[in-house]
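S.K.: what follows is a predicted protein model with its sequence.
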Amino acid sequence: MIPTLVSRRSALRTAGGGFGYLALAGMLGLQAKNARGSQEAPKVGPLAPKPQQIPAKAKRIIFVFMEGAMSGVDTFEYKAKLQESDGKPGLGGGKFVASKFQFAQHGQTGTWVSELYPNVAKHVDKLCFIRGLHTDTPAHPQAVMQLHTGAANATLVRPSMGAWLLYGLGTENQDLPGYVTVNPSPNFGGAVNYGSAFLPAHYQGTRIDDTGFLQNLKAQQVTSLQRKQIDLVQSMNRDLLAKPGAPDSLEGVISSYELAFKMQGKVPDLLDISNEPQHVQDAYGVKPGPAGSFARQCLIARRLSEAGVRFVQIRQGGWDHHNNLHKGLINNSAATDQPTAALLTDLEQRGLLEDTLVLFGSEFGRLPTAQGEDGRDHNITGYSMWLAGAGLKKGFSYGATDEYGIHAVEGRMHTMDLHATLLALMGLDHEMLTYNYAGRDFRLTDVAGSVVREIFA
């Protein structure tokens, strides 16, 4: 067969629309598959709300991430035996170091909390503590990535927990991103921790800083001119869409431009916490500069959740206390105690806590033995987190570590079990929530994970 010769001009003219589409799709990172044809019913977008797979009360998650591994035996894990054993030889080497902070029992449940968290302590009767957690690696990058994506191996990039939730449930507000991460760290995996990996890119997290700044949101042209520009691009893409062989995802791309246009008018106001009454800002402890960073994040998280964002993550770093433990704990708890307590109060007063999950914790814990003069090393064999909100038992503790706080000995719960449980609380079956890639079905929990129903209300 004689090959057909195509001129350079003809090739460019024929492929020009395709190049334009590729550039457009690349900028937006979308892979929405929609059917075409005037006889077919219009399909909803890929981020439209989807039904839960199993009955559940929770509609959204706020993950309050304490990056760097906060010390449980100095904050929420009172160990009388450790206090009695100060200076004695530790199990496996070193010496035990009692917490320098006073613990007291709070609420009707009599839950022990250290003096570092007096405001959060007022909420213990609505908290659900998970006290028997364990994970696989004592290195921060791998442990942080495993907590966020289920995979500890940096070469095996997986979708983040928020991306899986967005894939499984869609978002409640089609004018906003469904997944927002506030003040994410560039370290310990960086963007992998809020990425979508092999899931379509519209499931990845949208990054903003602790002042609510979102890059490339402000239009460079007046609204009327921008509308004309978008209309021109949209008309060309609709022309391409009408042609035989047009990319299936183009209709979703067209819709995304409309979403981006609408976001310009809504997102800036939503992220502007100066719109909040002064008494609300005061309750969170909002102030300018780095000292008010976490307070601003908590208030932004409430505003985003109230507006229908499915998954919001906020972050307080600086918990890696191999040294300067005493002063470091004082500084970090002072930055996080009031805002966290205010977030819980605000969500409850607005009726949001009944269908919102709040998760508070780190990638792992710290040992009860000394490291240097004033530090504690990593502990992956037994640590705690707490949850609050929808579908949970209130004032409840599940699992426990030993009398020193080293190993989880009751209700052991791996990171994969935590993921399976969170998905179930959100109405998703972790074994059914799969995505086929490279010839196999992937899931957040890979081939592991068990739902811990003992914490369900």
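M.R.: Great, that's in hand. Numbers count the residues shown, from 1 in each chain.
S.K.: please count neighbours and contacts with C-alpha atoms only from this point.
M.R.: Noted.
S.K.: give me the most central residue, this structure.
M.R.: Gln313 (3.9 Å; C-alpha atoms, centre = their mean).
S.K.: after the helix or strand that contains that one, which helix or strand is next?
M.R.: For Gln313, the element it lies in under DSSP states H and E is strand 311-316. Next helix or strand after strand 311-316 toward the C-terminus (DSSP H and E): helix 325-349.
S.K.: other SSEs contacting that following helix?
M.R.: Judged by 3 or more C-alpha pairs under 8 Å, 6 or more residues apart in numbering; DSSP states H and E, helix 325-349 is in contact with helix 278-284, helix 293-306.
S.K.: buried ones in the shortest one, by neighbour count?
M.R.: Spelled out, it's helix 278-284. By 16 or more other C-alpha atoms under 10 Å, the buried positions in helix 278-284 come out as 281, 283-284.
S.K.: put together TSV for those residues, with distance to Lys122 on each row.
M.R.: Output for the buried residues of helix 278-284, formatted as TSV (distance: C-alpha to C-alpha, whole Å):
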residue	distance to Lys122
Gln281	19
Ala283	14
Tyr284	15
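S.K.: what's the closest of the residues you listed to Ser185?
M.R.: Set against Ser185, the nearest of those by C-alpha to C-alpha is Tyr284 (22.3 Å).
S.K.: thinking that closest one is in contact with Ala295, fair?
M.R.: Yes: taking contacts as C-alpha atoms under 8 Å, Tyr284 lies within contact range of Ala295: 5.5 Å.
S.K.: dropping in the other structure now:
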Amino acid sequence: MEKEIFDHGLNLNRRHFLSKLSLGLGSAALGSLLIPDLFTGNSLGKNDDLRKGLPHFAPKAKRVIYLFQNGAPSQLESFDFKPKLRDLWGQELPESIRQGQRLTGMTASQNSFPMVGSFCDFQQYGQARAWVSSLFPHTAKIVDDICIIKSMHTEAINHDPALTFFQTGAQQGNRPSMGSWLSYGLGSENNNLPAFTVLLSKGKGNGQGVYAKLWSNGFLPSAHQGVQFSNGEDPVLYLSDQEGMSKADRRKMLDNLAALNHHAYEKIGDPEIQAKVAQYELAYRMQTAVPEATDLSKEPDSVFEMYGEDSRKPGTFAANCLLARKLSESGVRFVQLYHQGWDQHGNLPNEMTVQAKDVDQASAALVKDLKQRGLLDETLVIWGGEFGRTNYSQGQLTQDNYGRDHHPRCFSIWMAGGGIKPGIVYGATDDLGYNITENPVHVHDFQATVLHQLGLDHERLTYRHLGRKFRLTDVSGRVIKDLLV
């Protein structure tokens, strides 16, 4: 017996719908746009009242730009000032503070844990009198536009699971990323561009790898996977037509391919066949839209000066921040930047100084640029890494050199725009910067809050897979309403 997928809201089943359409690629793509669940095999039940492209409630943000600092910046050299650590320089971390915390293999064999204060100077800025280190002078100037969260925490203690946890809600792979969930839940604002794009850059510090699983669609339909943009002549690889192929030839080829795929779908019933058809059609439209959306040549000199001299160099963090603004402005729902180089287990004073200079000006410029264009209120900007850094030195401690190991118990990130309260500092840690003392924010709380700002209830944005309903926040998470306007 043939399995029917039926949408009661439209009173239309899949077979009837397809029988009334031509076999052309445009018609198949139109079907996927009008009824996103038509080809997914994930029918809408009575408890799933989300219609793709329609939020659960009025959103505060339309899109997200996530500036992920891969490798974990030290909160003690950025936004969590602990002067007492300077007074206790070289003294042993009390066991009453450490409380038997799990350690990485890099420090588990240490016989001592000498505390180390920051080499940076700190000053207070803005109405909230937020402490910001001397490594981030440009961020210091926008503190009244951002919300600094000093009480983030996670269970993951190593890079890969911690990074994967932030992006997918699970420490293991094969789960949809946050961008994929937003693409699935809300669709794209611009049908000529992907809903989810990824940009990569490398700093000069010790880098950790990033992998395609971080922007994977997981078990969601493949149409929701992130599209990685490169810094070469072709921002999206294999998007251009081959030499000698005209647009008419390309159109005819895709129409014929769509007819063959439709025939295969009728025989096999695999929904991924239809997802591929939609992807081919999107790629065809992107041939015109992507070059326009990634063209920075028309930006005035004043904009490049605001983002910094590196913004003229493709593939740098600064250039990617400017490109992220362009893509977001063009309607890309989720723009993910990964900047590698924050893993300072040693030589922290030298490496982090260079690394912070890589990102500080451009990160602040992005917020200012969105604000002056009237886009910050509807664009949520996020800056932060996968965990924090220890208050004790890893390895040998000298007066001018030290390193910090991984610390999941407390760390800092900041958020701006998209209905997040500006000019506040949320959460607090103890005098030694080791444990949270006020308003803890778990990774799932962070994810629930991000979804909420885009009008999505994290408990209702689900997908049935392997006999159960999955969601980005797994079985926990709460919206941190104190952060919201």
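M.R.: It's in. Computed from a prediction, not measured in an experiment: that's the story for all the values here.
S.K.: just the TM-score for the two chains, thanks.
M.R.: Here the TM-score for the pair of chains, by TM-score structural alignment, normalised by the length of the first structure, is 0.86; 423 aligned residues with a C-alpha RMSD of 2.8 Å.
S.K.: output the residue interval of the second structure matched by the strand holding Gln313 of the first structure.
M.R.: Mapped onto the second structure using TM-score structural alignment, strand 311-316 of the first structure covers residues 334-339.
S.K.: how big's the offset between the matching stretch and the first structure?
M.R.: Its aligned residues in the first structure lie a mean 1.1 Å from stretch 334-339 of the second structure after superposition (mean C-alpha distance after the TM-score superposition for the first structure).
S.K.: where along the stretch 51-200 of the first structure do the helices fall?
M.R.: Assigned helices in the stretch 51-200 of the first structure, in chain order: 80-84, 140-149, 161-169 (criterion: DSSP state H, counting those that start in this stretch).
S.K.: most tightly surrounded among the ones you listed?
M.R.: helix 161-169 (a mean of 26; mean count of other C-alpha atoms under 10 Å).
S.K.: so where is that one in the second structure?
M.R.: Going by TM-score structural alignment: helix 161-169 of the first structure matches residues 178-186.
S.K.: how far apart are the matching stretch and its match in the first structure?
M.R.: Stretch 178-186 of the second structure sits 0.7 Å off on average (mean C-alpha distance after the TM-score superposition for the first structure).
S.K.: what comes into contact with that stretch?
M.R.: 50-55, 167-168, 195-196, 215-217, 220, 224-226, 333-336, 451, 456, 461, 472 (C-alpha atoms under 8 Å, 6 or more residues apart in numbering).
S.K.: out of these, which end up buried?
M.R.: 50-53, 55, 167-168, 195-196, 215-217, 220, 224-226, 333-336, 451, 456, 461, 472.
S.K.: His407 is in contact with Asn158 of the second structure, correct?
M.R.: No: contact status for Asn158 of the second structure versus His407: not in contact, 9.2 Å apart, counting by C-alpha under 8 Å.
S.K.: who has more neighbours out of these two?
M.R.: Neighbour count, other C-alpha atoms under 10 Å: between Asn158 of the second structure and His407, His407 has more, with 28 against 19.
S.K.: show me what the more buried one aligns to in the first structure.
M.R.: Under TM-score structural alignment, His407 of the second structure pairs with Asn379 in the first structure.
S.K.: kindly report the same for Thr473 of the second structure.
M.R.: Counting by TM-score structural alignment, the partner of Thr473 of the second structure is Thr445.
S.K.: ok, now Lys60 of the second structure?
M.R.: In the first structure, Lys60 of the second structure lands on Lys57 (TM-score structural alignment).
S.K.: so that match versus Leu422 of the first structure, what's the distance?
M.R.: Look at Lys57 of the first structure and Leu422 of the first structure: by C-alpha to C-alpha, to the nearest Å, they are 12 Å apart.
S.K.: what's the distance between Ile268 of the second structure and Ile146 of the second structure?
M.R.: Taken as C-alpha to C-alpha, the span from Ile268 of the second structure to Ile146 of the second structure is 51 Å.
S.K.: likewise for Ala275 of the second structure?
M.R.: For Ala275 of the second structure relative to Ile146 of the second structure (C-alpha to C-alpha), the value is 39 Å.
S.K.: now swap in Glu272 of the second structure and tell me
M.R.: 41 Å.
S.K.: who has more neighbours, the two?
M.R.: Using other C-alpha under 10 Å as the criterion, Glu272 of the second structure and Ile146 rank with Ile146 on top: 23 against 16.
S.K.: residue contacts, the more buried one?
M.R.: Ile146 of the second structure neighbours (C-alpha under 8 Å, 6+ apart): 414-417, 421-424.
S.K.: can you rerun that using 6 Å?
M.R.: By C-alpha atoms under 6 Å, 6 or more residues apart in numbering, Ile146 of the second structure lies in contact with 415-416, 422-423.
S.K.: that one matches what in the first structure?
M.R.: Aligned partner of Ile146 of the second structure by TM-score structural alignment: Leu127.
S.K.: which residue ranges of the stretch 101-250 of the second structure form strands?
M.R.: 122-125, 130-133, 146-153, 196-202, 227-228 (DSSP state E, counting those that start in this stretch).
S.K.: quick check: angle from the third one to helix 348-372?
M.R.: Comparing the axes of strand 146-153 of the second structure and helix 348-372 via axes from the mean of the first three to the mean of the last three C-alpha atoms, to 10 degrees yields an angle of 130 degrees.
S.K.: and strand 146-153 of the second structure, how far from the first structure on average?
M.R.: With mean C-alpha distance after the TM-score superposition for the first structure, strand 146-153 of the second structure averages 1.2 Å from its match.
S.K.: likewise for the shortest one?
M.R.: Strand 227-228 of the second structure: mean distance to aligned residues in the first structure after superposition is 0.5 Å, counting by mean C-alpha distance after the TM-score superposition for the first structure.
S.K.: and what of the second one?
M.R.: In the superposition with the first structure, the average deviation recorded for strand 130-133 of the second structure is 0.7 Å (mean C-alpha distance after the TM-score superposition for the first structure).
S.K.: that strand aligns to what range in the first structure?
M.R.: With TM-score structural alignment as the criterion, strand 130-133 of the second structure aligns to 111-114.
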